[in-house]
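J.: What would the 3D arrangement of this be:
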Amino acid sequence: MININEVLETNNMIEKENLDVRTITIGISLLECIDSDLDALNEKIYNRITTVAKNLVPTGQAIEREYGIPIVNKRISVTPIALVGGAACKKPEDFVTIAKTLDRAAKTLGINFIGGYSALVSKGMTEADELLIRSIPQALAETDFVCSSVNLGSTKTGLNMDAVKMMGEIILQAAEYTKENDSIGCAKLVVFCNAPDDNPFMAGAFHGVTEADAIINVGVSGPGVMRKALEAEHGTDFGSLCETVKKTAFKITRVGQLVAREASRRLNIPFGIIDLSLAPTPAIGDSIADIFEEMGLERAGAPGTTAALALLNDQVKKGGVMASSYVGGLSGAFIPVSEDQGMINAVVDGALTLEKLEAMTCVCSVGLDMIAIPGDTKATTISGIIADEMAIGMVNQKTTAVRLIPVIGKKVGDTVEFGGLLGYAPVMPVNSFDCSAFINRGGRIPAPIHSFKN
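T.: Reported below is the predicted structural model:
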């Protein structure tokens, strides 16, 4: 049962510092829906999702009303559709019908997003995997709430460079399919190395095959709370700074833990994990970049930024694990460009480049996230950026991801408006030197030697 006294402690953070529970995400297994008949498969998927999650939105709204804790998103993740649809889907268009079924279920339930239009191809692709991947541009263009992800590599398996090459092409196609809306289809598509099975955040959420039939995963956010707490640390040493981050992360995570337990009880679905990620929004004062400035950097991207991010990520985790026994997902600090006003300012001021963002991903929760690039960027260049980011994750045994948006018709210096939590972004320059001969080699990059530890 949620403890009202603990909730009251957070009132100031909620009212003045943008603290919120970013999402309650129900993960749903669709393995029982598998059928060789496409129509039967779609009917089973729709019925399964709308039955298991029928009370998600009203339950989230009731918790908000009763305890005054904003719950920004109510979401669903499902078993990777490449696994579910393989027996019935014989062409990309067949998979698109499943995407439309997922979208229909999302609209029926009134949720914000549904994730799991996904394929896991870190070592190789089945025919179903390839068909789903080729269907992604059309699926994202013809749905409103469906999110897609593809896992291209892992520390244990290495990098599937055939899939890396293909995804460069798919991302450009997704941009072209939605060019009338600033290529927003790409904002719903992310590629991973070491993708977690229990991530509640979009666009990368899917329900892993190691999970239960249904599970509640919660993501909490509080960059504004963290920034406010650090105002008292001007001039102090790093030990004091770390303690403040850690204690604040404990308080933030505790809110998520309480909401997760209450949602689990009311929905009668087991509690899975709390994702500790500090996820920014376009709102003023709700920025990861602002935290760096409170630490003493003039702008995100200044020398010292990677060290500041490493400190933040580590102390958030140390504080969070004291507030919840079940920490998972991505857990750390997100550094999206379009969703963070401070990051946008840093790009506009010339303090933050794509190369610096890549360096920062060595120590952050995810990777290159919500970055608008010129629409005429070559597919092989996009694949090269993906390959670099996947290599960071593979070698460092961490999750990394890429969500690039090549905006058709836009050039460096233009601004792209996505709206809502997706915000807006300046179009960033990309290294134009050619990498096509490297990308076109095909095959796999082997796993690093430390992957053989058992």
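J.: For the rest of this, base every contact and every neighbour count on C-alpha atoms.
T.: Will do.
J.: got the contact list for Val259?
T.: Under the criterion of Cα atoms under 8 Å, 6 or more residues apart in numbering, the neighbours of Val259 are 2, 63.
J.: That one belongs to a helix?
T.: Yes. Inclusion of Val259 in a helix is indicated when DSSP: H, G, I helix; E, B strand; the rest coil is applied.
J.: What separation is there between it and Glu64?
T.: Val259 sits 9 Å away from Glu64, going by Cα to Cα, to the nearest Å.
J.: Also Ile71?
T.: To Glu64, Ile71 is 6 Å away according to Cα to Cα.
J.: more crowded one of those two?
T.: For Ile71 versus Glu64, neighbours defined as other Cα atoms under 10 Å are more numerous around Ile71 (22 against 16).
J.: can you tell me which residues contact the more buried one?
T.: Ile71 is in contact with 20-24, 60-61, 64, counting by Cα under 8 Å, 6+ apart.
J.: and if you look at Glu180?
T.: Glu180 neighbours (Cα under 8 Å, 6+ apart): none.
J.: Now do the same for it: helix, strand or coil?
T.: Three-state call for Glu180 (three-state DSSP): helix.
J.: I'd like to know which of the contacts of Ile71 is nearest to Val218.
T.: Using Cα to Cα, Ile24 comes nearest to Val218 of these, at 4.7 Å.
J.: can you give me the helices for the stretch 1-150 of the chain?
T.: For the stretch 1-150 of the chain, applying DSSP state H, counting those that start in this stretch gives helices covering 4-9, 11-16, 38-52, 56-67, 81-84, 92-109, 127-141.
J.: Also the stretch 151-300 of the chain?
T.: So, for the stretch 151-300 of the chain - with DSSP H, counting those that start in this stretch - the helices run 161-177, 223-230, 238-267, 288-295.
J.: could you dump these to CSV with distance to Glu417?
T.: Compiled in CSV, those are given as follows (distance: least, Cα to Cα, whole Å):
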stretch, distance to Glu417
helix 161-177, 14
helix 223-230, 22
helix 238-267, 30
helix 288-295, 20
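J.: With respect to Ala387, which of those lies nearest?
T.: Closest approach to Ala387 among these (Cα to Cα): helix 161-177, 6.6 Å.
J.: which residues touch the closest one?
T.: Residues outside helix 161-177 that contact it (Cα under 8 Å, 6+ apart): 121, 125, 133-134, 136-138, 140-141, 152, 182-186, 189, 191, 375, 379-383, 386-387, 404-408, 439-440, 442-445.
J.: For ChimeraX, write the select line for the buried members of those.
T.: Only the buried entries of the contacts of helix 161-177 go into this ChimeraX selection, using 16 or more other Cα atoms under 10 Å:
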select :121,125,133,134,136,137,138,140,141,152,182,183,184,185,186,189,191,375,379,380,381,382,383,386,387,404,405,406,407,408,439,444,445
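J.: Following up with a second sequence; could you model it the same way so I can compare the two?
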Amino acid sequence: MLNMFEVNETNKMIEQEKLDVRTITLGISLLDCSDSDLDAVNEKVYNKITTTAKNLVAVGREIERDFGIPIVNKRISVTPIAMVGAAACKSPEDYVTIAKTLDRAAHEVGVNFIGGYSALVSKGMTDADERLIRSIPQALAVTERVCSSVNVGSTKTGINMDAVKLMGEIVLATAEATKESDSLGCAKLVVFCNAPDDNPFMAGAFHGVTEAESIINVGVSGPGVVKTAIETARGKDFEVLCETIKKTAFKITRVGQLVAQEASRRLNIPFGIIDLSLAPTPAVGDSVAEILEEIGLERVGAPGTTAALAMLNDQVKKGGVMASSYVGGLSGAFIPVSEDQGMIDAVSMGALTIEKLEAMTCVCSVGLDMIAIPGDTPSTTIAGIIADEAAIGMINQKTTAVRLIPVIGKTIGDTVEFGGLLGYAPVMPVNPYSCEKFVTRGGRIPAPIHSFKN
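T.: From the prediction side, this is the model:
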């Protein structure tokens, strides 16, 4: 039973420490929308989404009102569209029509993003997968709310380097196709290794084929709450610090569990998972970087940063799994540059580089996220960065991802504004030396020896 102290404590977290439920994401299977006729596919997709999700936004607002818990986003994830459109789509342009249908459905039901314009190619690409991937630049240029992801590797299969090379080209083409808006299309495109089936966070969400017909996944976030809590542990040893983080993560996750159960009950859709990630925003006081600095770093990027992040991530997970039986998705700490004011400040003063961020991704939830780079960066360099992150994920049996934004017309030292939760970012330098001969070898990097567990 909740007591009055716990109620007041939760209210304080919400009102003063920026605790929120970052997203309720409704996963919808579109496998039954496949058809050999493209018009039929589009009609089925639109009808399925608008019928299943018709009450999602209204229910989210009701829960906000009834419980006083901010729910920042209401989103939808769908079955990877490369599969859904395989029989009907004979060209990249055919897939773009489905992207437009997804966008139209998202507008109709009022969600802010719809994820799942995706392909899973960790071992090889079908013709349909390649057609979807080649359609991504145009699809993201002509839609507003569609998000795209491609999984290019896994611990079980290795890394598909043909797909990695192609994604380097696609990221750059997407930047060019959306250059009038500072290459914003790339902010809606993620390249994964070990992508989870149940991630509620954009831009990487899709409804995995292992999932039920529809499912409710909730992403909860509270960097400000964690920072405030660990202020009470200043000067204390790591045992005290870790206990403080675990207890706080437990409380944050319980809020998400409440929202997820209520959304499930009111929508009559099964509850899937809670993703207990610490997801920052550009708002002051809502920063993972500030948590790390409160732990004892002068600036993020200083020696000790990777160790501090590893400890934070682990304690968040330990606290969260005690609060819910169904923790999934990514769950841990996000380190996006443009969406975290502390990260932005660290980059601006030279404390944080892409190389240090890469080291941090070995122990955080995802990977190189929302990083603006010069628009003239070669596609092979982008592919090399994707390969490096995929290797970290493959060897360490964890999810890693890359969301780079080569901003056309911008160079090192410039700043790019994305707006809203996407924030702004200084354009960061990348290593100028070429990896073209490596990237263009073709084929697949084999899975590591520890993947063979049958």
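J.: thinking again about what came up before, nearest to Ala289 of structure 1, of the helices of the stretch 1-150 of structure 1?
T.: Ala289 of structure 1 lies closest to helix 11-16 among these, at 18.3 Å (Cα to Cα).
J.: mind listing the strands for the stretch 351-454 of structure 1?
T.: Ranges of strands within the stretch 351-454 of structure 1 are 368-374, 400-407, 415-417, 424-426, 444-445, based on DSSP state E, counting those that start in this stretch.
J.: Let's have those strands in CSV, adding distance to Gly319 of structure 1.
T.: Output for these, formatted as CSV (distance: least, Cα to Cα, whole Å):
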stretch, distance to Gly319 of structure 1
strand 368-374, 25
strand 400-407, 22
strand 415-417, 35
strand 424-426, 31
strand 444-445, 36
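J.: Let me know which of these is tucked in deepest.
T.: Among these, strand 400-407 has the highest mean neighbour count (mean count of other Cα atoms under 10 Å), at a mean of 28.
J.: quick one: that strand to structure 2 mean distance?
T.: Its aligned residues in structure 2 lie a mean 0.1 Å from strand 400-407 of structure 1 after superposition (mean Cα distance after the TM-score superposition for structure 1).
J.: helices or strands next to that strand in the packing?
T.: Here strand 400-407 of structure 1 touches helix 161-177, strand 189-193, strand 368-374, helix 379-396, going by 3 or more Cα pairs under 8 Å, 6 or more residues apart in numbering; DSSP states H and E.
J.: Put together TSV for the ones you listed, with distance to Asn3 of structure 1 on each row.
T.: As requested, these are exported to TSV (distance: least, Cα to Cα, whole Å):
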stretch	distance to Asn3 of structure 1
helix 161-177	46
strand 189-193	37
strand 368-374	36
helix 379-396	39
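J.: Ala141 of structure 1 contacts Thr178, doesn't it?
T.: Yes. Ala141 of structure 1 lies in contact with Thr178 (Cα atoms under 8 Å); the separation is 5.9 Å.
J.: what's the overlap in contacts for these two?
T.: Here Ala141 of structure 1 and Thr178 have Gly185 as joint contacts, going by Cα under 8 Å, 6+ apart.
J.: Helices along the stretch 301-450 of structure 2, start to end?
T.: Taking DSSP H, counting those that start in this stretch as the criterion, the stretch 301-450 of structure 2 carries its helices at 305-321, 341-348, 354-361, 379-396, 436-439.
J.: Any idea which of the ones you listed gets closest to Phe206 of structure 2?
T.: Set against Phe206 of structure 2 and scored by Cα to Cα, the helices of the stretch 301-450 of structure 2 come closest in helix 379-396, at 18.6 Å.
J.: Lys107 of structure 1 pairs with which position in structure 2?
T.: Aligned against structure 2 by TM-score structural alignment, Lys107 of structure 1 finds its counterpart in His107.
J.: Nearest residue to its match in space, please, no chain neighbours.
T.: Spatial nearest neighbour of His107 of structure 2, chain neighbours left out: Arg145 (7.9 Å); criterion: Cα to Cα, 6 or more residues apart in numbering.
J.: Next, count neighbours for that neighbour.
T.: 22.
J.: just to revisit the earlier point, which one of the helices and strands packed on strand 400-407 of structure 1 lies closest to Met13 of structure 1?
T.: Closest among these, using Cα to Cα: strand 368-374, at 26.4 Å.
J.: Quick check: which helices or strands does that closest one pack against?
T.: Packing partners of strand 368-374 of structure 1 (3+ Cα pairs under 8 Å, 6+ apart): strand 400-407, strand 424-426.
J.: would you turn those strands into CSV with distance to Ala87 of structure 1?
T.: Putting those into CSV (distance: least, Cα to Cα, whole Å) gives the following:
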stretch, distance to Ala87 of structure 1
strand 400-407, 29
strand 424-426, 40
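J.: The ones you listed: which one's closest to Glu294 of structure 1?
T.: For Glu294 of structure 1, the closest of those is strand 424-426, at 22.9 Å, according to Cα to Cα.
J.: Dump the helices of the stretch 301-450 of structure 2 into JSON lines; add distance to Ser77 of structure 2 as well.
T.: Below are the helices of the stretch 301-450 of structure 2 laid out as JSON lines (distance: least, Cα to Cα, whole Å):
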{"stretch": "helix 305-321", "distance to Ser77 of structure 2": "23"}
{"stretch": "helix 341-348", "distance to Ser77 of structure 2": "28"}
{"stretch": "helix 354-361", "distance to Ser77 of structure 2": "25"}
{"stretch": "helix 379-396", "distance to Ser77 of structure 2": "23"}
{"stretch": "helix 436-439", "distance to Ser77 of structure 2": "31"}
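J.: Select, out of these, the one closest to Ala283 of structure 2.
T.: Closest of the helices of the stretch 301-450 of structure 2 to Ala283 of structure 2 is helix 341-348, at 6.8 Å (criterion: Cα to Cα).
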